[in-house]
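Q: Okay, here's the prediction I keep looking at, along with the sequence it came from:
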Amino acid sequence: MSTIQTVTYQNLGWKTAADIYLPPGFDEGKKYPAIVSTHPIGSCKEQTAGNIYAKGLAEAGFVVLVHDASFQGASGGTPRFIEDPAIRVSDIRFAVDYLQSLPYVDAERIGAIGVCGGGAYTVHAGITDHRLKALVSITGVNYGRLIREGFAQFQPRQLAQHIAQMRTEQAQGGEREVANLLPASVAQAQEAGLTDIDVLEATEYYKTARGQQPNGATSQLMSFSGAAMGWDAFLHAEVLLTQPLMVVIGDKPGGFGAFRDGWEIYSRAASTDKHIVVAEGWSHYDLYDKPEPVAIAMAKVVPFFKEAL
């Protein structure tokens, strides 16, 4: 079995908290390929990016670092619950820095994997940081597109105005309000008339014993979300995304758009070594932890990383 070490390391003006999953029979005198694993929006290192994908990759022989996002989980940074795509991508760069400082990591054999929003952050990190030699997106969601569309109910200018108003009020002494991104339960979601598969399944994952963790807060300081409005995870992919790439999606589309985003980045990437894996009959949140779709993903992801790293 893999073992886990909890570490902290310097980020910009705060510390990042991370777990390092070490492979069975780990020998500190050897050099290992390593992978950065990035959690979904509203999630934490103990959930799918950690206890499913980092664990599975470590058992396959990789050193895997899964970190809490800045301003979230056990990582530092204030105000709390900021979701800023540029900083989320910067977190991945700091994770690479840290891995490259470890004597048992081969600094030239580092890849990255991410789930949901973390999948698209991983893609963007690869576009802008070529220390990453291979990339995997698990049901990745382009948060910039999602906030302009789904979160804004396809009224992005109105949402931008609302964010501006909140920020102005808070700058003048108003209270910062942290929004919970999900209903408290599936029953509450259904009572509110919510029917989208992603919303219902996200609630079932995050708000029940299935996936619930103390730091999986599904919360966001929306007044600080203006930066995301103008962000695109796939910007310059046609020119700069040259590393081997694997995109894993389910074939049940939902409102968060992973099916659409998966095909888009697969099409746009300049990579000559690129693959798309469609888990037929499974949804976005099935790929978080359901054994059968996870097995479909890992059957492709492990050989991909072994060849690319």
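A: Structure's in. What do you need?

Q: contacts and neighbour counts: CA atoms only from here.
A: Noted.

Q: all helices for the stretch 1-150 of the chain, in order.
A: Per DSSP state H, counting those that start in this stretch, the stretch 1-150 of the chain has helices spanning 55-59, 85-100, 117-128, 143-148. These are given in chain order.

Q: Out of those, which one sits most buried?
A: With neighbours defined as mean count of other Cα atoms under 10 Å, the helices of the stretch 1-150 of the chain peak in mean count at helix 117-128, which reaches a mean of 28.

Q: picking that back up, mind putting the helices of the stretch 1-150 of the chain into a markdown table with distance to residue 256?
A: Shown next, in a markdown table, are the helices of the stretch 1-150 of the chain (distance: least, Cα to Cα, whole Å):
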| stretch | distance to residue 256 |
| --- | --- |
| helix 55-59 | 25 |
| helix 85-100 | 16 |
| helix 117-128 | 10 |
| helix 143-148 | 7 |
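
Q: Of the ones you listed, give the one that comes closest to residue 305.
A: helix 55-59 (9.1 Å; Cα to Cα).

Q: Tell me which residues are up against the closest one.
A: Residues lying outside helix 55-59 but in contact with it, judged by Cα atoms under 8 Å, 6 or more residues apart in numbering, are 1-2, 21-24, 63-64, 298, 302.

Q: State the distance from residue 280 to residue 245.
A: Taking Cα to Cα, to the nearest Å as the measure, residue 280 and residue 245 are separated by 20 Å.

Q: do the same with residue 147
A: Taken as Cα to Cα, the spacing of residue 147 relative to residue 245 amounts to 25 Å.

Q: likewise residue 78?
A: Relative to residue 245, residue 78 is positioned 34 Å away (criterion: Cα to Cα).

Q: what's the answer for residue 69, then?
A: The gap separating residue 69 from residue 245 is 23 Å, by Cα to Cα.

Q: Neighbour count for these two, which is higher?
A: Residue environment comparison for residue 69 versus residue 245 gives the larger neighbour count to residue 69, 33 against 27, counting by other Cα atoms under 10 Å.

Q: also this one, for the comparison:
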Amino acid sequence: MQKSVKFKNRSWDVAANLHLPDHFDENKKYAAIICVHPGSSVKEQTAGHYAKKLAEDGFLALTFDASFQGESDGEPRDLEDPATRVEDIKCAVDYLTTLAYVDEDRIGVLGICAGGGYAVNAALTEKRIRAVGTVVASNFCRAYQEGETDPIQMLEAVGRQRTAEANGAEPMIVNWTPKSPEDAKQAGITEMDMVQAVEYYRTSRGAHERSANKLRFTSMGTTIAFDAFNLADYLLTQPLLIIVGDQVGAFGSYRDGFTLYNKAASKNKSIHVVKGASHYDLYDQPQATTEALAKLAPFFKENL
């Protein structure tokens, strides 16, 4: 069972879905897991897939649209702001503590792709999060630093665009990915992760009307410098489970997973490699996600 809810981040509403376990009883106390979506995604996509399955395992699972995106409020629209994304998670914890049927001492977080980076970063300073799971977690700054675009040139372009917008220009909205597999092919894109990103987000496989493929260009000014794992060697102390696939693409989640595993201060930490799975297989493909969930559900049951 699922119901639509809202919670506050500062002065605006964040739109969320609460996935309830079978035979839900509001007089009982449940462990809750916040499922954090990737960049460009919305709550109904891969985060919703994992939330639904975790609810079937007896957890209460919460998904939400990032502030400024999807059904959530906040201006300016289409902004990807790491600090606010992290605050969204903390506000989700706030919300869960107000529910009589949530055990506030048993709240965990699961993040997918960029949502994994945000989940980790939130857990550094949010100790009400008792356990952390990630699936193909991506650390933004590493991805940008190793991309085809020079980060200094990108930041200079961001500065020019901010100046233009301050002087009346229309906001620059760019695409996260090519608009279709045909567009990707025409652009000569053959790299596995990007090809599969288009297949997931821009076809019937995973497309959602509110996952609009829009990114405010000036977002790059903050995302490019956001190190999700900064201070994890001191502050990430919660139980930690990292899921990666061994089909390695340019997005780097395989390497990011091992970087996080080696860095985290957590005494209880493990990493599981799903053989034969790519980054996007772990978004929705049954064989890969079933294996991931077979590790995640027992991990959360043990630690929440």
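A: The structure has been received and is ready for your questions. As the structure is a computational prediction, the values presented were derived from the model and not from experiment.

Q: how big's the offset between the longest helix along the first structure and the second structure?
A: In the first structure, assigned by DSSP state H, the helix with the most residues is helix 291-308. After superposition onto the second structure, helix 291-308 of the first structure sits on average 0.4 Å from its aligned residues (mean Cα distance after the TM-score superposition for the first structure).

Q: Repeat that for stretch 118-125 of the first structure.
A: Once fitted to the second structure, stretch 118-125 of the first structure is off its aligned match by 0.7 Å on average (mean Cα distance after the TM-score superposition for the first structure).

Q: circling back: what about the contacts of helix 55-59 of the first structure, which are in strands?
A: Secondary structure assignment by DSSP state E places 21-22, 63-64 of the contacts of helix 55-59 of the first structure in strands.

Q: I'd like those written out as CSV, with distance to residue 194 of the first structure and neighbour count added.
A: CSV is the format used below for these (distance: Cα to Cα, whole Å; neighbours: other Cα atoms under 10 Å):
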residue, distance to residue 194 of the first structure, neighbour count
21, 37, 28
22, 41, 27
63, 40, 28
64, 37, 31
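
Q: how about the residues you listed in a markdown table, adding distance to residue 52 of the first structure?
A: Rendered in a markdown table, the data for those read as follows (distance: Cα to Cα, whole Å):
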| residue | distance to residue 52 of the first structure |
| --- | --- |
| 21 | 11 |
| 22 | 14 |
| 63 | 14 |
| 64 | 12 |
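
Q: Greatest separation within those: which pair is it?
A: Farthest apart among these by Cα to Cα are 22 and 64. That separation is 6.8 Å.

Q: OK, contacts around the residue nearest the centre of the first structure?
A: The residue at the geometric middle of the first structure, judged as the C-alpha nearest the mean C-alpha position with Cα atoms, centre = their mean, is residue 118 (1.4 Å). The neighbourhood of residue 118 of the first structure, defined by Cα under 8 Å, 6+ apart, consists of 38-41, 137, 140-141.

Q: That one matches what in the second structure?
A: The alignment partner of residue 118 of the first structure in the second structure, by TM-score structural alignment, is residue 115.

Q: Buried residues in stretch 271-290 of the second structure, which are they?
A: For stretch 271-290 of the second structure, burial by neighbour count (16 or more other Cα atoms under 10 Å) applies to 271-274, 277-284, 288-289.

Q: Just the closest of the residues you listed to residue 31 of the second structure, please.
A: Taking those together and measuring to residue 31 of the second structure by Cα to Cα, the closest member is residue 289, at 21.2 Å.

Q: for the equivalent of residue 133 of the second structure over in the first structure, what are its contacts?
A: Using TM-score structural alignment to pair residues, one finds that residue 133 of the second structure aligns to residue 136 in the first structure. With contact taken as Cα under 8 Å, 6+ apart, residue 136 of the first structure is in contact with 112-114, 119, 122-123, 245-248, 301.

Q: And residue 89 of the first structure, by the same measure?
A: Each residue near residue 89 of the first structure by Cα under 8 Å, 6+ apart is listed here: 121-122, 124-125.

Q: what's the matching range in the first structure for stretch 170-184 of the second structure?
A: Going by TM-score structural alignment: stretch 170-184 of the second structure matches residues 175-189.

Q: Kindly report the same for stretch 91-99 of the second structure.
A: Residue span in the first structure matched to stretch 91-99 of the second structure, by TM-score structural alignment: 94-102.

Q: Report the distance from that stretch to the chain centre.
A: Averaging C-alpha coordinates over stretch 94-102 of the first structure and over its chain gives two centres that are 18 Å apart (Cα atoms, centre = their mean, to the nearest Å).

Q: list the buried ones in stretch 255-274 of the first structure?
A: Applying a neighbour-count criterion of 16+ other Cα under 10 Å, the buried positions in stretch 255-274 of the first structure are 255-262, 265-266, 269-271, 274.

Q: Please read the previous query as pertaining to stretch 167-185 of the second structure.
A: In stretch 167-185 of the second structure, the ones that count as buried by 16+ other Cα under 10 Å are 171, 173, 176-179, 181, 184.

Q: Quick one: end-to-end length of it, please.
A: For stretch 167-185 of the second structure, the end-to-end distance is 37 Å (Cα to Cα).

Q: any idea how far that stretch is from the chain center?
A: For stretch 167-185 of the second structure, the gap between its own C-alpha mean and the chain's C-alpha mean amounts to 21 Å (Cα atoms, centre = their mean).

Q: Check the contact between residue 172 of the second structure and residue 219; I expect there is one.
A: No: using Cα atoms under 8 Å as the test, residue 172 of the second structure is too far from residue 219 to be in contact (10.2 Å).

Q: Compute the number of surrounding residues for residue 72 of the second structure.
A: Residues near residue 72 of the second structure, counting by other Cα under 10 Å, number 22.

Q: To which residue of the second structure is residue 59 of the first structure aligned?
A: Alignment note (TM-score structural alignment): residue 59 of the first structure maps to residue 56 of the second structure.

Q: Tabulate the buried residues of stretch 255-274 of the first structure (CSV), appending secondary structure.
A: Compiled in CSV, those are given as follows (DSSP: H, G, I helix; E, B strand; the rest coil):
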residue, secondary structure
255, coil
256, coil
257, coil
258, helix
259, helix
260, helix
261, helix
262, helix
265, helix
266, helix
269, coil
270, coil
271, coil
274, strand
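
Q: got a list of what residue 7 of the second structure touches?
A: Counting by Cα under 8 Å, 6+ apart, residue 7 of the second structure touches 13-16, 91-92, 95.
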